[in-house]
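A.B. asks: Pasting the sequence and the predicted coordinates here, then a few questions.
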Amino acid sequence: MVASAQEGTDAQSLRPSRPVAHSLEELARLTGARVVPAPTGTTAPVTGVVLNSREVQPGDLYAALPGAKVHGARFAADAAASGAVAILTDPDGARSVVEAGVGLPVLVSLEPRSWVGPVARAVYNSQPADGTGQELFAVTGTNGKTTTTYFITSILRALGHMTGLIGTIEILAGDTPIPSRMTTPEAPHVHSLLALTRERGITATAMEVSSHALEFHRVDGVHYDVAGFTNLTQDHLDLHGSMAEYFEAKAQLFTRERTSRGVVVLGDGDPWSAAMAQRARNNLGTENVTTVALRGSDGTRQDASDAEGSAHVGTGGADAADWTLRSLTRRGIGHAFTLQHTDGRALDMHTGLPGEFNVANAALAVLMVLDSGVALDTLQRVLDEHDPLSAGVPGRMELVGTRPTSLVDFAHNPDALARALRAVTPEDGCGRVIVVFGATGERDTTKRPIMGRVAAEEADVVIITDDDPHAEEPAPIREQVAQGAREAVANHARATDVLVIEPRATAIRTAVRMAHPDDAIIVAGRGHETAMDFNGVVVHLDDREELRDALAALHADTKEQQ
């Protein structure tokens, strides 16, 4: 992906003020790379690391990596002109740099990408060896990462920490929010951000860690105090190819190289969560892994659903789990619940966010903080006095209006969509569920008809529209989703109507006009996002704005008719 000028500006704003200068010889010893000296024989110390030539500042090491279409060595001259003092690349890149007469010394490695993170860690001193760094919390899984990191941050603030956050929605560096363009930034950005937040007095940071981040070395060199796992459901198979490979990508987080302790939510009969718990125990040691299985106080399955994601709330793995859900009651639109350890300890907590799915996300967040070394009675006091698990998350089961109940959620894969729809089903059975959603282009195509089927099985009215087609034609994407929905209706699914409507704003307005006061509308797939990509043409669209405006128009019309 080509970075924009704004992206370069954001990257520069993440720089710490006090990097640690390293000589080329020191970096060669760290990486085991071969040094091709500059023609002049002179070298300058390295004080920064970049992957994008447009982000280069004086003193930087430019990592010229092979790309899908273009080798980064092609831009080595541009990097030199901007002040780069050395190049890190592979043998092909080194030959290109020398032949182009760039004039900079070159570190040559067979696997240069795998060294970008460790080099950035050393130069930015992101995790000092003297233990003065901040506590780091990592959350991985298909769904639930964002909500869980927000919960962790909220708890840590209540405990008195100055907090940082690196996630899908935003990066928080002290009091400065920086919009995020990917679930996890590249390795130089991660390390420079950690160093910057430490300079600003941040004492603890929560981070989403995606499978892409692990596969593409974006978190190399980072060591977490506690890592948590939410679940594994179908997504990103366009990258990983199979669920087994997807699992292996996630499992990279639970190694001694990357984390000290792990917390795993055991899903309802889900073999992936059980396998992740076992893998974590094998790698980290049983004493360093905590598991939680969630079920109702009567021991029966609670059909929890997670719009933004979590493991199922159910009985699976309960007998082997360290912590188990022993009570679950509705409190407003949220839930109060108790977790009990096998040794008899218990934690009482409450989340004000809608949907039983947030019980799993909240439980994971609480146990991750507990495993960081916080005393149980201190944590219980904070949960009682501050209600940190009711912190709202933009675009995650975000309530936009009532009568009809109207929410926006990021659910963009089959499992998350199913859980979102179950979460908004009216308890009294009097209202309908209306869903508006689509599928993204240039992503896993196999999930499109599955999402259509799930929508038809869990909602009464299904409205299929566009969701970031990218370079694909939108109509065929809509039709693939609709085909799955229509087949489900033919097999006596719940839905009575399957509509295909574009553009997305019209689909949202249609849903609102169709709704009765007791119905529930959920606009799924995009959450907090505010721009849609149609083959490179960016169109502003915020589901929350569109839904809010449509509801205002509906209520205005209703008032005029009275």
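C.D. replies: Received the coordinates, thanks. Numbers count the residues shown, from 1 in each chain.
A.B. asks: rest of the way, CA atoms for contacts and neighbours
C.D. replies: OK.
A.B. asks: who's in contact with the nearest residue in space to residue 548 that is not next to it in sequence?
C.D. replies: The spatial neighbour of residue 548 that comes closest, neighbours along the chain excluded (CA to CA, 6 or more residues apart in numbering), is residue 400 at 6.3 Å. Taking CA atoms under 8 Å, 6 or more residues apart in numbering as the contact definition, residue 400 lies against 406-408, 544, 547-548.
A.B. asks: Closest one of the residues you listed to residue 133?
C.D. replies: Checking the contacts of residue 400 against residue 133 by CA to CA gives residue 408 as the nearest, at 36.9 Å.
A.B. asks: so how far is residue 246 from that closest one?
C.D. replies: Distance of residue 408 to residue 246, given as CA to CA, to the nearest Å: 27 Å.
A.B. asks: Between these two, tell me which one has more neighbours.
C.D. replies: It is residue 408, of residue 408 and residue 246, that has more neighbours when counted by other CA atoms under 10 Å, with 28 against 23.
A.B. asks: tell me which element the more buried one is part of?
C.D. replies: Element membership for residue 408 (DSSP states H and E) is strand 405-409.
A.B. asks: Now do that strand: which elements does it pack against?
C.D. replies: strand 398-401, strand 520-524, helix 543-561 (3 or more CA pairs under 8 Å, 6 or more residues apart in numbering; DSSP states H and E).
A.B. asks: Let's see that with 6 Å instead.
C.D. replies: Applying 3 or more CA pairs under 6 Å, 6 or more residues apart in numbering; DSSP states H and E, we find strand 405-409 packed against strand 398-401, strand 520-524.
A.B. asks: Pasting the second one now:
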Amino acid sequence: MATSLQALAKLVAGNLNNSPNSDLEITGIGLDSSNLPADGAIFAAVPGTRVHGATFAQQDQAASAVAILTDTEGGQLLQEAGEQRPVIVVNNVREVLGVASSSIYGDPSADFVLIGVTGTSGKTTTSYLLEKGLMAAGHKVGLIGTTGTRINGEVVPTKLTTPEAPTLQALFARMHEQGVTHVVMEVSSHALSLGRVAGSHFDVSAFTNLSQDHLDFHPTMEDYFEAKALFFRPESALAAAKQVVCIDDEWGVRMAGVAGNAQSVSTHGDPADFRAHDIEVSETGAQRFKVQAPAGVDLNVQLALPGAFNVANATLAIAAASQANIDLDAFVAGLSEVAVPGRMERIDEGQDFLAVVDYAHKPGAVAAVLDTLKTQIEGRLGVVIGAGGDRDATKRGPMGLLSAQRANLVIVTDDNPRSEVPATIRAAVLAGAQEGAAQATHEVEVREIGDRAAAIRALIEWAQPGDGIVVAGKGHEVGQLIAGVSHHFDDREQVREALQAKLNPLAEQQLPGSTEGK
């Protein structure tokens, strides 16, 4: 796995300054000056929000880079600093980073089947379903997504839903070396907009849905949609060879039209290439249904995951597997035991009410989770809800509004405040909840408890036999970001401890106190 410096410069159409007497072999590439790959790496120096990456070229491990890839501004900074190493100068580093990284690591995605899943909600669950189904069909599978990366079931730590291009291509190379035949990955709108997946050869792309999210990054929903459409438009360099689109919402219908050759998926009875029907839901929330595939084939599906949205996720996964020429009978058999961390995850300590932790942190997802829980209980419904700081502020009110329109108790608390004042975020969610309570036709109580652990305890103390409660927003996450500091916090741990305290009130429980302001 390597490419020559001259070949790389030609590939990215860059000007090569300080050209060496003999060609160099480039064996790795990195954006982080403090964490470059070993010998033979090229440092990709991109402009930052405050400082250009070229200013770090002489520091730490970046000094060991054999060459530098940068833009015109970075090239000027390096020249002024007296840089003697070869420098490839391009107009925009990020525009060529994916193709450059793929070339350096031997174009690994050309050697396995690559399936990408995009959309607002359901990416992680659909990816898990694909992973388990593919493994059941006898394939060696890599997974890249929100909850991390796995190679043949072994966890590989990563930080982003879709890693930066150099990390992604290095992961692809590692997967290829370990004999992986199929890779499933979540593809975020950021990854598509910023070119993180450029240079990757997608065999299949799958679209789940679109609802309000990431409007801190995308100025409008239209811009958000267009970012996703890069994965489907025939003229796009990022478009997959084959495509599947869920048409259960208006955005899906539009995406199917954009794609042109996509296979369609429906769970609402609309005509589609793959259509879920005869859906049966057990008392536990487990589901049985049929999927009508092309040529009139009916597949019998058993799914432990509750919720109509998971029927859509499973049907989409089946359609994607079909496009990848997978044995569908074997694939479907593998779906029955799929569980996804922090996604409609039941916490059971022997209590006589339903307790669930879910990652829902956007309006549509919150509404879907609460609607699902209402179908599984006979009693009241309660929710702990918050919103993240330094993110799309316009979704905070709607999250509170939709919660109060469905639940009997809404406790507004902190999520990940990040650098914002927690009370300011809560106020926006609280205003929406109070508006929703005023509109509701059922009795609604709205509380504000900033301490997330205390909010969870209050919710569980409120619950009575036959009720249902959901702690929404963080799901699988095990940290809470407050004022730039990450504190250990796991909703699932907190729910278990609060349940144990409720069931055994005489036992001494050392439950965490407030972390606000730390």
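C.D. replies: Structure's in. What do you need? Computed from a prediction, not measured in an experiment: that's the story for all the values here.
A.B. asks: Could you identify which of the helices and strands packed on strand 405-409 of structure 1 is most buried?
C.D. replies: Comparing these by mean neighbour count (mean count of other CA atoms under 10 Å), strand 520-524 comes out on top with a mean of 29.
A.B. asks: distance between that one and the chain's centre?
C.D. replies: Counting by CA atoms, centre = their mean, to the nearest Å, strand 520-524 of structure 1 is centred 21 Å from the centre of its parent chain.
A.B. asks: Which SSE is immediately downstream of that strand?
C.D. replies: Where DSSP H and E defines the elements, the next helix or strand beyond strand 520-524 of structure 1 is strand 531-534.
A.B. asks: And the residue nearest the centre of structure 2, how close does it get to residue 312 of structure 2?
C.D. replies: With distances taken as CA atoms, centre = their mean, residue 146 lies nearest the centre of structure 2, 4.1 Å away. Using CA to CA, residue 146 of structure 2 is found at 19 Å from residue 312 of structure 2.
A.B. asks: Then residue 476 of structure 2?
C.D. replies: When distance is defined by CA to CA, residue 476 of structure 2 is 21 Å away from residue 312 of structure 2.
A.B. asks: Counting neighbours, go ahead and name the busier of these two.
C.D. replies: residue 312 (24 against 19).
A.B. asks: ok, the equivalent of residue 169 of structure 2 over in structure 1 - how many residues close by?
C.D. replies: By TM-score structural alignment, residue 169 of structure 2 lines up with residue 191 in structure 1. A count of neighbours around residue 191 of structure 1, defined by other CA under 10 Å, yields 32.
A.B. asks: Surely residue 191 of structure 1 and residue 126 touch.
C.D. replies: Yes: using CA atoms under 6 Å, residue 191 of structure 1 and residue 126 qualify as a contacting pair, with a distance of 5.4 Å.
A.B. asks: dump the residue contacts of residue 41 of structure 2.
C.D. replies: Counting by CA atoms under 6 Å, 6 or more residues apart in numbering, residue 41 of structure 2 touches 26-29, 65.
A.B. asks: Quick one: these as TSV, columns for secondary structure too.
C.D. replies: Listed next are the contacts of residue 41 of structure 2 as TSV, based on DSSP: H, G, I helix; E, B strand; the rest coil:
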residue	secondary structure
26	strand
27	coil
28	strand
29	strand
65	coil
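A.B. asks: JSON lines for the residues you listed, including distance to residue 377 of structure 2?
C.D. replies: Compiled in JSON lines, those are given as follows (distance: CA to CA, whole Å):
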{"residue": "26", "distance to residue 377 of structure 2": "60"}
{"residue": "27", "distance to residue 377 of structure 2": "57"}
{"residue": "28", "distance to residue 377 of structure 2": "54"}
{"residue": "29", "distance to residue 377 of structure 2": "53"}
{"residue": "65", "distance to residue 377 of structure 2": "60"}
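A.B. asks: right, and out of those, which lies closest to residue 437 of structure 2?
C.D. replies: Of all the contacts of residue 41 of structure 2, residue 437 of structure 2 sits closest to residue 29, with 53.5 Å by CA to CA.
A.B. asks: which residue lines up with that closest one in structure 1?
C.D. replies: Correspondence of residue 29 of structure 2 to structure 1, assessed by TM-score structural alignment: residue 49.
A.B. asks: Look up the closest residue to its match, ignoring the ones flanking it.
C.D. replies: Per CA to CA, 6+ apart, closest to residue 49 of structure 1 is residue 61, 4.8 Å.
A.B. asks: Need the counterpart of the one you found in structure 2.
C.D. replies: Under the alignment (TM-score structural alignment), residue 61 of structure 1 pairs with residue 42 in structure 2.
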